[in-house]
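K.L.:
take this sequence and fold it.
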Amino acid sequence: MPPQMKLVAITLDCPDPPALALFYQQATGHEPHPKSDADFAGLNGEHGLLIGFQRVDDYRAPSWPDPNAPQQLHICFKLDEDLDVAEARLLELGAGKPDHQPHGDKARVLTDPAGHPFCIVRG
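P.N.:
You can find the predicted model right below:
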């Protein structure tokens, strides 16, 4: 039997870890990791999953769906609220909405303030 692995952390490169952590904290309600600082910030997610944000000099944001600056990572979030309501709230927090929306009414692709694409999906 192959070793069993448990995913414990996902870390996103970005130019401003505290700012990106604040965006995701406001979006998800997850608590900040107590050892967050200017170079690495984290959120304590569900089931022990840490979502981390690390400072990268000369950060180059993804340009989804344009492959010239690859998406790097794509996160999906399941919603308990209406898709339109969630989208409006996330846009107010600083998310962007690309023109390309491949999922119709099932999901929306948004980008965080550092340009990482993420989906919001109806529960």
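K.L.:
going forward, measure contacts between C-alpha atoms and count neighbours the same way
P.N.:
OK.
K.L.:
what segments of this protein are helices?
P.N.:
Assigned by DSSP state H, the helices in the chain fall at 17-28, 83-93.
K.L.:
residues of the shortest one that come out buried?
P.N.:
Applying a neighbour-count criterion of 16 or more other C-alpha atoms under 10 Å, one finds Leu83, Ala86, Glu87, Leu90, Leu93 buried in helix 83-93.
K.L.:
another one to check against the first:
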Amino acid sequence: MPLQMKLDAITLDCPDPQALAAFYQQATGLEPHPKSDADFAGLNREDGLFLGFQRVDDYRAPSWPGQTVPQQLHICFNVGGDLDEAEAQLLELGAGKPEHQPHDEARARVFTDPAGHPFCLVKS
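P.N.:
Next comes the predicted model:
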């Protein structure tokens, strides 16, 4: 019988936890964790999933799609609305959009958060 595990938390390294938490809060609508501080910030989802951001001295952003500094983690978000509208909003919030897009852009798009972590928006 396989081990039964439930994902509880994802934590990203970054240079500024508060700024990265604010980006993801605006992008997702998740609620700020009440015990966030300058070195660790978090967001809570209704079902208990926690998205955390921890300060790392001398942080080096991933170099996606290159591997000079590997991505280490890739998050995908399902979007029920229009991908063009979601892209415009993310770019306004400070996301980047790499030139290399490995998927059909009508279905999925790769972005980078302000700390350089790659993530995808996928049309539901």
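K.L.:
taking the buried residues of helix 83-93 of the first structure together, which two end up most distant?
P.N.:
Largest separation among the buried residues of helix 83-93 of the first structure by C-alpha to C-alpha: Leu83 and Leu93, giving 15.3 Å.
K.L.:
give the contact list for the residue lying closest to Asp39 of the second structure once chain neighbours are set aside.
P.N.:
Once flanking residues are discounted, Asp39 of the second structure sits nearest to Arg55: 5.0 Å by C-alpha to C-alpha, 6 or more residues apart in numbering. Contact analysis of Arg55 of the second structure by C-alpha atoms under 8 Å, 6 or more residues apart in numbering lists Asp13, Cys14, Pro15, Asp16, Pro17, Ala38, Asp39, Phe40.
K.L.:
for these, which one is nearest Gln71 of the second structure?
P.N.:
Asp13 (11.2 Å).
K.L.:
mind checking what the closest one lines up with in the first structure?
P.N.:
Under the alignment (TM-score structural alignment), Asp13 of the second structure maps onto Asp13 of the first structure.
K.L.:
and the gap between the counterpart of Pro113 of the first structure in the second structure and Ser124 of the second structure?
P.N.:
Aligning on TM-score structural alignment places Pro113 of the first structure opposite Pro114 in the second structure. Distance of Pro114 of the second structure to Ser124 of the second structure, computed by C-alpha to C-alpha, to the nearest Å: 24 Å.
K.L.:
next one: Pro70 of the second structure
P.N.:
28 Å.
K.L.:
just to revisit the earlier point, any chance of the helices of the first structure in JSON lines, plus distance to Lys6 of the first structure?
P.N.:
As requested, the helices of the first structure are exported to JSON lines (distance: least, C-alpha to C-alpha, whole Å):
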{"stretch": "helix 17-28", "distance to Lys6 of the first structure": "21"}
{"stretch": "helix 83-93", "distance to Lys6 of the first structure": "29"}
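K.L.:
nearest to Gly48 of the first structure among the ones you listed would be which one?
P.N.:
Gly48 of the first structure lies closest, by C-alpha to C-alpha, to one member of the helices of the first structure: helix 17-28, at 14.5 Å.
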